[in-house]
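Enquirer: Build me a model:
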Amino acid sequence: MLTAKRAGLSGTALKIIALVLMVLDHIHYFFEFTGLVPEWFSMLARLSAPLFLFCTVEGFGHTHDRKRYFLRIWAIATAMGTVEFFMMYAGVLRRGDGFYPLNAIMQNFVILCIIWQGIDWLRQRRFVRGVLAAAAPILWPFCIVALLTLFPKIQDAPIGSAVLAWVITAPLPLWTSITDGG
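Expert: Model (predicted):
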C-alpha cells in the first residue's frame, strides 16, 4: 500500500532552518562591533525564535512522554544557564570588550512547558496540580525575594550567594531577570 507524501516541511527541517538562522544571529551578536557583519544577519535571524517556539509547542503537544521531553529541554536549559552563569560571574567566554549575551530561550521553553502542563491538568480537572504548575513560574521570583528577606546574610556569604546565583540562572531560572524576556 502506498502512502501519500505530505506537503510542507518536517519538524526536523524547521529545526535546521531555525538553527541556521540562530547561528546567523549569534555571528551578528558577537561580531557586529567589527563592522564586517551585515545587519540583515540579525534581521533574518529573528525568525529563529518563533520557529523554535513552534517546534517546542508541537513537540510538547505530540510527544508520547511529556516528562522525558520536559527533562530534555530542562537539561539543555540548565547547561545553557550554567554557561551563562560563568559568563556573568566569572567572566568566562566574554568578548574582548566584556560583552556577554543574555539569551536563554531554552529557559523560556522550560517555563512554558510547566505552564502548558498546568493548563492540561486544569483541563483534566486536576485543579490543585494545575494551579500549582501554572502559578509556579509566576510565584518563583516572590519565593526568592522572600528567601533573601528571611536570610539576608546569604548575599554576603561568597558560597551561598554563588550557589543562589547559579540556581536562579540555571536549573530554576528566575524569569524576571535571567530569561531573555521572550
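Enquirer: CA atoms for contacts and neighbours, from now on please.
Expert: Noted.
Enquirer: Quick one: residues in contact with stretch 154-170.
Expert: 77-82, 84-85, 148, 173-174, 178 (CA atoms under 8 Å, 6 or more residues apart in numbering).
Enquirer: how does it look with 7 Å?
Expert: 77-78, 81-82, 85, 174, 178 (CA atoms under 7 Å, 6 or more residues apart in numbering).
Enquirer: Over to stretch 14-33?
Expert: 37, 41-42, 44-45, 48, 51-52.
Enquirer: how about 10 Å then?
Expert: 8-13, 34-56, 94-95, 97, 99-101, 103 (CA atoms under 10 Å, 6 or more residues apart in numbering).
Enquirer: can you tell me which residues contact G35?
Expert: H28.
Enquirer: make it 7 Å
Expert: By CA under 7 Å, 6+ apart, G35 has no neighbours at all.
Enquirer: And it, how far from R123?
Expert: Distance, G35 to R123, using CA to CA, to the nearest Å: 52 Å.
Enquirer: same question, G59
Expert: According to CA to CA, G59 stands 19 Å off from R123.
Enquirer: Those two: which has the busier surroundings?
Expert: G59 (15 against 11; other CA atoms under 10 Å).
Enquirer: Can you tell me the element the more buried one falls in?
Expert: Using DSSP states H and E, G59 falls within helix 48-62.
Enquirer: and that helix, how far out from the chain's middle?
Expert: 12 Å (CA atoms, centre = their mean, to the nearest Å).
Enquirer: Sort out which residues of that helix are buried, please.
Expert: 48-49, 51-53, 55-56, 60 (16 or more other CA atoms under 10 Å).
Enquirer: Tell me which other helices or strands that helix touches.
Expert: Packing contacts for helix 48-62, counted by 3 or more CA pairs under 7 Å, 6 or more residues apart in numbering; DSSP states H and E, involve helix 11-31.
Enquirer: And this one, please, so the two structures can be compared:
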Amino acid sequence: MEEKIEVKKGLTGFQIKIIAMILMVFDHIHAYLNYSKNVPIQFRWVGRIVAPLFIFMTVEGYYYTRNKKKYMIRLYIAQLIMSIGNDLLDKFFPRPDSIIIMSSMFKTLFLIVIYLSIVDFLRGAFKDKNISKVLLGIGFLAIPILLSSVIMISISNLPFSFIRIFMLLIPMPLFTEGGIVFIAIGIVLYLFRDNKTKQVISYIIMCIVIMLLSGDFSIQSLLYTNFQWMMIFAAPLMYLYNGEKGRGMKYLFYIFYPAHIYLFHMISYYMLTR
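Expert: Have a look, this model is predicted:
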C-alpha cells in the first residue's frame, strides 16, 4: 500500500517568495519606468507588502539554517555585489532625470540577521543571568545605530571616496532600505515566531503605528503619498505560511532581485536617451 504524503494547508516559503517577486516587479515598473507618468499608483501599493514578506522569510531562513554564519556571509556578499553593480549601472547608464539605483534590500536583510544573532546572544545572557553579557549585547545593538549617526553627522567633513568605500563595506541601519523600521520588523517577527497569532498581531500594530506617525490621515495622503502603511496587507500571507520550505531554489531571489532592477534601469536609460 502506498504511503500517503500529507500536504499542509497554506503557503510554503517558496510560494510566498514567488508572490513577493511578482509584486516586486509591479513596484519596480512604477519606480523605474514611470518617466511618462502613466504607470498606475496601484503598482506601488502592491509593492508595499514585498519587503515585509522577504523580511519574514529571512527570519524563517535564519531560524532554520544549520549554519547561521554562512547565511550571514551569503547575504553580506550579495549586498556587496549589488552595491558595486548599482554604482556601475549609475556610472555607465546615467538617467537624464538623475534617478539612481538606490535598492539595497540585501543590506537590510544582512543587518536583520546580524541583529537576530544579537537577540539570541541576549537571550542566552538573560537565561544565564550574566549581567556583563547582557550589557555587552545591548552595546552590540546600539553600535551600528551610533556608527550610522556619527557618519551622518560627519558626512560633510569626510572625503567622498572614504564615505563610499565605508558604506560599501559596512552596511549601517540609517543608510539601508527601510532603515531601523525594517530591522525592527525583523526583530519583532523573530521574537514572536513561536506564536503565529501574536506574531501577526504585533506586525499589524507596527504597521498602524507607521500610519499614525505619518501625521496626515487624509485619503489623498494615505493613498498617494504616505502609503507605506499598506504593508499591513502582508499580514494575511504571513498567517497563511505553513512552515514548509517548498521547492528548493535558494539562489532565485539573489539573482532575480538585482537582475530585474538592472534590466528596468537600462530600458529606462535607452528610452530616455534615444
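Enquirer: What's the TM-score once they're superposed?
Expert: With the length set by TM-score structural alignment, normalised by the length of the first structure, the two chains reach a TM-score of 0.79; 171 aligned residues with a CA RMSD of 2.7 Å.
Enquirer: and the gap between the equivalent of T78 of the first structure over in the second structure and I112 of the second structure?
Expert: Superposed on the second structure with TM-score structural alignment, T78 of the first structure falls opposite L80. L80 of the second structure sits 16 Å away from I112 of the second structure, going by CA to CA.
Enquirer: With L168 of the second structure instead?
Expert: Counting by CA to CA - L168 of the second structure and I112 of the second structure are separated by 17 Å.
Enquirer: Those two: which has the busier surroundings?
Expert: I112 (26 against 17).
Enquirer: Does the more buried one fall in a helix, a strand, or a coil region?
Expert: Secondary structure, DSSP: H, G, I helix; E, B strand; the rest coil: I112 of the second structure is helix.
Enquirer: That one and G186 touch, don't they?
Expert: Yes - in this structure, I112 of the second structure is within contact of G186 by CA atoms under 7 Å, at 6.0 Å.
Enquirer: returning to that earlier point: quick one: which two of the contacts of stretch 154-170 of the first structure are the most distant?
Expert: Pairwise distances across the contacts of stretch 154-170 of the first structure (CA to CA) peak at 13.3 Å, for the pair T82 and L174.
Enquirer: out of these two, which sits in the busier spot?
Expert: Neighbours per residue (other CA under 10 Å) separate T82 of the first structure from L174, with L174 holding more: 23 against 17.
Enquirer: The residue lying closest to that one once chain neighbours are set aside and A134 of the first structure, how far apart?
Expert: Nearest residue to L174 of the first structure, sequence neighbours excluded (CA to CA, 6 or more residues apart in numbering): I168, at 5.1 Å. Separation of I168 of the first structure from A134 of the first structure (CA to CA) stands at 19 Å.
Enquirer: repeat for T78 of the first structure
Expert: For T78 of the first structure, the distance to A134 of the first structure equals 20 Å [CA to CA].
Enquirer: buried set for the next helix or strand after the helix holding G59 of the first structure?
Expert: Counting by DSSP H and E, the next helix or strand C-terminal to helix 48-62 of the first structure is helix 66-90. Within helix 66-90 of the first structure, the residues scored as buried using 16+ other CA under 10 Å are 70, 73-78, 80-82, 84-85, 87-88.
Enquirer: What lies in contact with whichever strand or helix holds C143 of the first structure?
Expert: Using DSSP H and E, C143 of the first structure maps to helix 127-150. With CA under 7 Å, 6+ apart as the test, helix 127-150 of the first structure has contacts from 111, 114-115, 117-119, 121-122, 174, 176.
Enquirer: after superposition, how close is stretch 22-30 of the second structure to the first structure?
Expert: Stretch 22-30 of the second structure differs from its equivalent in the first structure by a mean of 1.1 Å after superposition (mean CA distance after the TM-score superposition for the first structure).
Enquirer: Could you check how far that stretch is from the centre of its chain?
Expert: So, by CA atoms, centre = their mean, the centroid of stretch 22-30 of the second structure is 15 Å from its chain's centroid.
Enquirer: what span of the first structure lines up against that stretch?
Expert: By TM-score structural alignment, stretch 22-30 of the second structure lines up with residues 20-28 in the first structure.
Enquirer: likewise stretch 51-68 of the second structure?
Expert: So stretch 51-68 of the second structure is aligned with residues 49-66, judged by TM-score structural alignment.
Enquirer: what does that stretch contact?
Expert: 11, 14-15, 18, 69.
Enquirer: how about these, which pair is most distant?
Expert: Pairwise distances among the contacts of stretch 49-66 of the first structure were taken by CA to CA; the largest, 19.2 Å, belongs to A18 and Y69.
Enquirer: Can you find the partner of S148 of the second structure in the first structure?
Expert: Aligned partner of S148 of the second structure by TM-score structural alignment: P141.
Enquirer: From A79 of the first structure, how far off is its match?
Expert: 21 Å.
Enquirer: quick one: terminal-to-terminal distance for stretch 94-106 of the second structure?
Expert: 23 Å.
Enquirer: residues in the first structure aligned with it?
Expert: Counting by TM-score structural alignment, stretch 94-106 of the second structure falls onto residues 94-106 of the first structure.
Enquirer: Now the matching stretch: buried residues?
Expert: 94, 100, 102-106.
Enquirer: can the residues you listed go into JSON lines with extra columns for distance to H28 of the first structure?
Expert: As requested, those are exported to JSON lines (distance: CA to CA, whole Å):
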{"residue": "R94", "distance to H28 of the first structure": "15"}
{"residue": "Y100", "distance to H28 of the first structure": "13"}
{"residue": "L102", "distance to H28 of the first structure": "14"}
{"residue": "N103", "distance to H28 of the first structure": "14"}
{"residue": "A104", "distance to H28 of the first structure": "17"}
{"residue": "I105", "distance to H28 of the first structure": "17"}
{"residue": "M106", "distance to H28 of the first structure": "20"}
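Enquirer: Adding distance to Y29 of the first structure and secondary structure, write those out as CSV.
Expert: Listed next are these as CSV, based on distance: CA to CA, whole Å; DSSP: H, G, I helix; E, B strand; the rest coil:
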residue, distance to Y29 of the first structure, secondary structure
R94, 12, coil
Y100, 9, coil
L102, 11, coil
N103, 10, coil
A104, 14, coil
I105, 15, helix
M106, 18, helix
